[in-house]
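> Here you go, sequence then predicted model.
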Amino acid sequence: MTEQRKTSIDPITAQEGSPPQNDWQELARQLRSPSGDEGRKVAVSMNHANMEMIVRAFELSELASDQQLLELGPGNGAHLQEVMHRWPGICYTGVEISETMIHEACTRNQGLRNIALLMTDGQKLPFGDQAFDRIITVNTLYFWEEPAVYAAEIRRVLKTESGLFCLAFVDDESMEKLPFTAHGFKLYNLETAGQLLADAGFVIRGKFSETGTILSNTGDKIDRTINYILAGRN
């Protein structure tokens, strides 16, 4: 008789070998919307794996004082102290689908001024048209349930002419190497993501790719290509 076991993957210290399929499914679910104690662990893992990528997205976004900034999916907000220190004077709004992450981000950053953190359903943004000068999102693209609709929604709340949207994500060839991406991830490269934005009415301002080695959510060191797309609207 084979013993059935229930396991919990620590996304930082995962041991070598192939965990049961349902473990990868659970990790994929937590990456989409972290919840509970396991979600908090996954969020810390994401901080380790993605902090450089997150900061780079902010750098590429040409931030300046008095801008209205929206971030889609800030997770536990571990980067916000640095963001508000490096770009003082911006008005930051973060939206999350995870109640656990909203609680974590609020707790971590309760002393910061000019920030607001809100829950959304991940489909509609609760803001008026042309509300933001800058919009940033890192590693959320894979989870957009209706990509064309959501891209159009992001464009709706971005200001015309001066507005800039930074979309940051890991290239599909890199993501395909990770076992958990088989469970509910939609993967993109620069061409397919750029076409998604163009079809939604964005004007592509620039595309960038950078490579590096990180400790992934499987606990393994991997080489990956990170893509950044900068887009505006007329």
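Looks like it came in fine.
> CA atoms for contacts and neighbours, from now on please.
OK.
> can you give me the helices for the chain?
Using DSSP state H, the helices of the chain run over residues 21-32, 36-60, 80-86, 99-108, 147-157, 172-175, 190-199.
> Including mean neighbour count and distance to Phe165, could the ones you listed go into CSV?
Converted to CSV, the helices of the chain look like this (neighbours: other C-alpha atoms under 10 Å; distance: least, C-alpha to C-alpha, whole Å):
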stretch, mean neighbour count, distance to Phe165
helix 21-32, 18, 21
helix 36-60, 18, 10
helix 80-86, 15, 17
helix 99-108, 18, 22
helix 147-157, 19, 8
helix 172-175, 17, 21
helix 190-199, 17, 10
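> before we go on, here's another structure to hold up against the first:
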Amino acid sequence: MELTKEELQELENQLSCPTGNKGIETATLMNDTNIGMTKSSIDALQLVNNDVVLELGHGNCGHLNYLLEKAEKLSYTGLEISETMKLEAEKQIRGKELSSEVSFKLYDGKKIPIEDKSIHKIFTVNTLYFWKNPIEFLKEISRVLSENGICIVTFAQKGFMQKLPFVGDKFRLYNTTDLELLLKNSPLTISELIHQTEKVKTKTNTLVDRDFTIAILKHRL
């Protein structure tokens, strides 16, 4: 069943910042739809014991167990602009004994409340579209990333995203060339690009091929 214009607008709003009960529903859908991209991103981090990990925009963090199983004694911090998502993510650790340190924090989507050079691995999945000032945000990522650390930015290609009916003004779309141009003016550079295609059911219940890219970034020499 096709969504109305108003329903598509509400979905776009919730995707950019999930709020309330509708946000919880959207986050569950997001986790189910994006789990392939998220797991591929976690795999690309190549986590090792004692890594300090930062995720930007974790949603309900339904992938947390998958991440924590990759190595021992990890330190994971998740940052979110959505209080609803922070509360949902905290349910993942409630009442559990973890061998890794896990915390979730709210932030403004601009300034990362983390000490300089303190993070080994950073990753973010499907948030690039919503960065208000990408160059300044990349500077923030660079600031908190350790000297030999990596940052993974995973995004669906522009050609795919343009076909989705709920993608409107809140999204800034990218293809690989767009990302390369963006990074030219940043302190980070591309170390590796991983291109993948997967079959997914969209938020409007249609099965499609999604082309996405995992960009592995490092400090510019």
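That came through fine. None of these values were measured; they are calculated from a predicted model.
> How alike are these chains, TM-score-wise?
Laid over one another, the chains give 0.94 as their TM-score (TM-score structural alignment, normalised by the length of the second structure), with 217 aligned residues with a C-alpha RMSD of 1.2 Å.
> still on that earlier bit, could I get the helices of the first structure as a markdown table with distance to Thr120 of the first structure?
Shown next, in a markdown table, are the helices of the first structure (distance: least, C-alpha to C-alpha, whole Å):
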| stretch | distance to Thr120 of the first structure |
| --- | --- |
| helix 21-32 | 14 |
| helix 36-60 | 18 |
| helix 80-86 | 19 |
| helix 99-108 | 9 |
| helix 147-157 | 12 |
| helix 172-175 | 26 |
| helix 190-199 | 21 |
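> Thr140 of the first structure is nearest to which of those helices?
Among the helices of the first structure, the nearest to Thr140 of the first structure by C-alpha to C-alpha is helix 21-32 (7.8 Å).
> can you tell me what part of the second structure the closest one aligns to?
Mapping helix 21-32 of the first structure onto the second structure (TM-score structural alignment) gives residues 5-16.
> ok so, going back, for Tyr92 of the first structure, which of the helices of the first structure is the nearest?
Tyr92 of the first structure lies closest to helix 80-86 among the helices of the first structure, at 8.4 Å (C-alpha to C-alpha).
> now His219 of the second structure: how far from Lys39 of the second structure?
Noted for His219 of the second structure: a distance of 24 Å to Lys39 of the second structure, by C-alpha to C-alpha, to the nearest Å.
> scratch that, Lys73 of the second structure is what I was asking about
19 Å.
> now Val153 of the second structure
Counting by C-alpha to C-alpha, the gap from Val153 of the second structure to Lys39 of the second structure is 13 Å.
> which ones are touching Arg32 of the first structure?
140, 143 (C-alpha atoms under 8 Å, 6 or more residues apart in numbering).
> Please report the distance of it from Phe185 of the first structure.
Counting by C-alpha to C-alpha - Arg32 of the first structure and Phe185 of the first structure are separated by 9 Å.
> picking that back up, what's the average distance of the match of helix 21-32 of the first structure to the first structure?
Mean deviation of stretch 5-16 of the second structure relative to the first structure after superposition (mean C-alpha distance after the TM-score superposition for the first structure): 1.0 Å.
> What is the burial count for Phe202 of the first structure?
22 (other C-alpha atoms under 10 Å).
> Identify the residue of the second structure aligned to it.
Alignment note (TM-score structural alignment): Phe202 of the first structure maps to Leu188 of the second structure.
> and of the helices of the first structure, who's closest to Asp220 of the first structure?
Asp220 of the first structure lies closest to helix 36-60 among those, at 10.8 Å (C-alpha to C-alpha).
> now the closest one: how far from the chain's centre is it?
Put simply, helix 36-60 of the first structure sits 8 Å off its chain's centre (C-alpha atoms, centre = their mean, to the nearest Å).
> Please name every helix or strand in contact with it.
Secondary-structure packing of helix 36-60 of the first structure (3 or more C-alpha pairs under 8 Å, 6 or more residues apart in numbering; DSSP states H and E): helix 21-32, helix 99-108, strand 134-138, strand 164-170, strand 203-215.
> Now do the contacts for Leu197 of the first structure.
The contact partners of Leu197 of the first structure, taken as C-alpha under 8 Å, 6+ apart, are 148, 151, 203-204, 231.
> For Glu176 of the first structure, state which of these is nearest.
Nearest to Glu176 of the first structure among the contacts of Leu197 of the first structure: Ala148, at 22.3 Å, using C-alpha to C-alpha.
> what about the counterpart of that closest one in the second structure, distance to Ser82 of the second structure?
Aligned by TM-score structural alignment, Ala148 of the first structure pairs with Ile135 of the second structure. Ile135 of the second structure sits 22 Å away from Ser82 of the second structure, taking C-alpha to C-alpha as the criterion.
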